[in-house]
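Participant: Sequence first, then the predicted structure:
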Amino acid sequence: MTAAAKDQVRLLNDLGVRPGAAGTPAVDLGRGPGLQSLALAELGYSPVRTMWPRCCATRPGASPRAADWRSATAT
């Protein structure tokens, strides 16, 4: 896990997000590089789904597949 993702774990803890019980899903609304998805997975949430709004998928350089749901896993 990157230092930036670890910072997000600390931020989520500071905001009151606590480790999820096994099988507790989470959703990242997908407006950035995915650091919150990694942090949620590190906190035990599973599955973590990321959804890019269609407005983001149509930005120059964005892949059309980026609008699909994706899973994050902690490593």
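Facilitator: Sure thing, it's come through. Numbers count the residues shown, from 1 in each chain.
Participant: Could you use CA atoms for every contact and neighbour count after this?
Facilitator: Fine.
Participant: What distance do you get for Ala26 to Cys56?
Facilitator: Note on Ala26: its distance to Cys56, by CA to CA, to the nearest Å, is 20 Å.
Participant: and if you look at Ala39?
Facilitator: Taken as CA to CA, the span from Ala39 to Cys56 is 22 Å.
Participant: before we go on, here's another structure to hold up against the first:
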Amino acid sequence: MLDGDAFAHEIAALLIADIKTSGARTHGELEEACRISLASLLGDTAIPPQIAVLMPIGLDRWPRVVVKGRPLPDV
């Protein structure tokens, strides 16, 4: 695994933990939790291009965090 990939996986794992503990329940709250978490984790650093957060259309599922095309466990 490349250093950039390892960094992206670490950030993604921390993002998942932050979302789970945020108490967010609505789509807007989930988006805000993601923004706050990424700002806290990365500061002014750009979000690694390998990371994507896929928001569900309905609220019956949690967002999925994907690193370089490999989905991580559901949040």
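Facilitator: Okay, I see it. Here the structure is a predicted model, which is why all the values come from computation and not from measurement.
Participant: TM-score for this pair?
Facilitator: Once the chains are laid over each other, their TM-score by TM-score structural alignment, normalised by the length of structure 1 reads 0.29; 41 aligned residues with a CA RMSD of 4.2 Å.
Participant: picking that back up, who has more neighbours, Ala39 and Cys56 of structure 1?
Facilitator: Neighbours of Ala39 of structure 1 and Cys56, each counted by other CA atoms under 10 Å, are more numerous for Ala39; the result is 27 against 17.
Participant: and the more buried one, what is it in contact with?
Facilitator: 5-6, 8-9, 12, 74 (CA atoms under 8 Å, 6 or more residues apart in numbering).
Participant: Please, which helix or strand holds Ile19 of structure 2?
Facilitator: helix 3-21 (DSSP states H and E).
Participant: quick one, helices of structure 2?
Facilitator: For structure 2, the helices defined by DSSP state H occupy 3-21, 27-42.
Participant: The ones you listed: which one's closest to Ile51 of structure 2?
Facilitator: helix 3-21 (6.4 Å; CA to CA).
Participant: Give the buried residues for that closest one.
Facilitator: Within helix 3-21 of structure 2, the residues that qualify as buried are 5, 8-9, 11-13, 15-16, 18-20, counting by 16 or more other CA atoms under 10 Å.
Participant: returning to what we had before: wait, which of the helices of structure 2 is closest to Arg64 of structure 2?
Facilitator: So among the helices of structure 2, helix 3-21 is nearest, using CA to CA, at 8.5 Å.
Participant: quick one: the closest one to helix 27-42, angle?
Facilitator: Angle of helix 3-21 of structure 2 versus helix 27-42, following axes from the mean of the first three to the mean of the last three CA atoms, to 10 degrees, is 140 degrees.
Participant: What helices and strands are in contact with helix 3-21 of structure 2?
Facilitator: Contacts defined by 3 or more CA pairs under 8 Å, 6 or more residues apart in numbering; DSSP states H and E place helix 3-21 of structure 2 against helix 27-42, strand 64-67.
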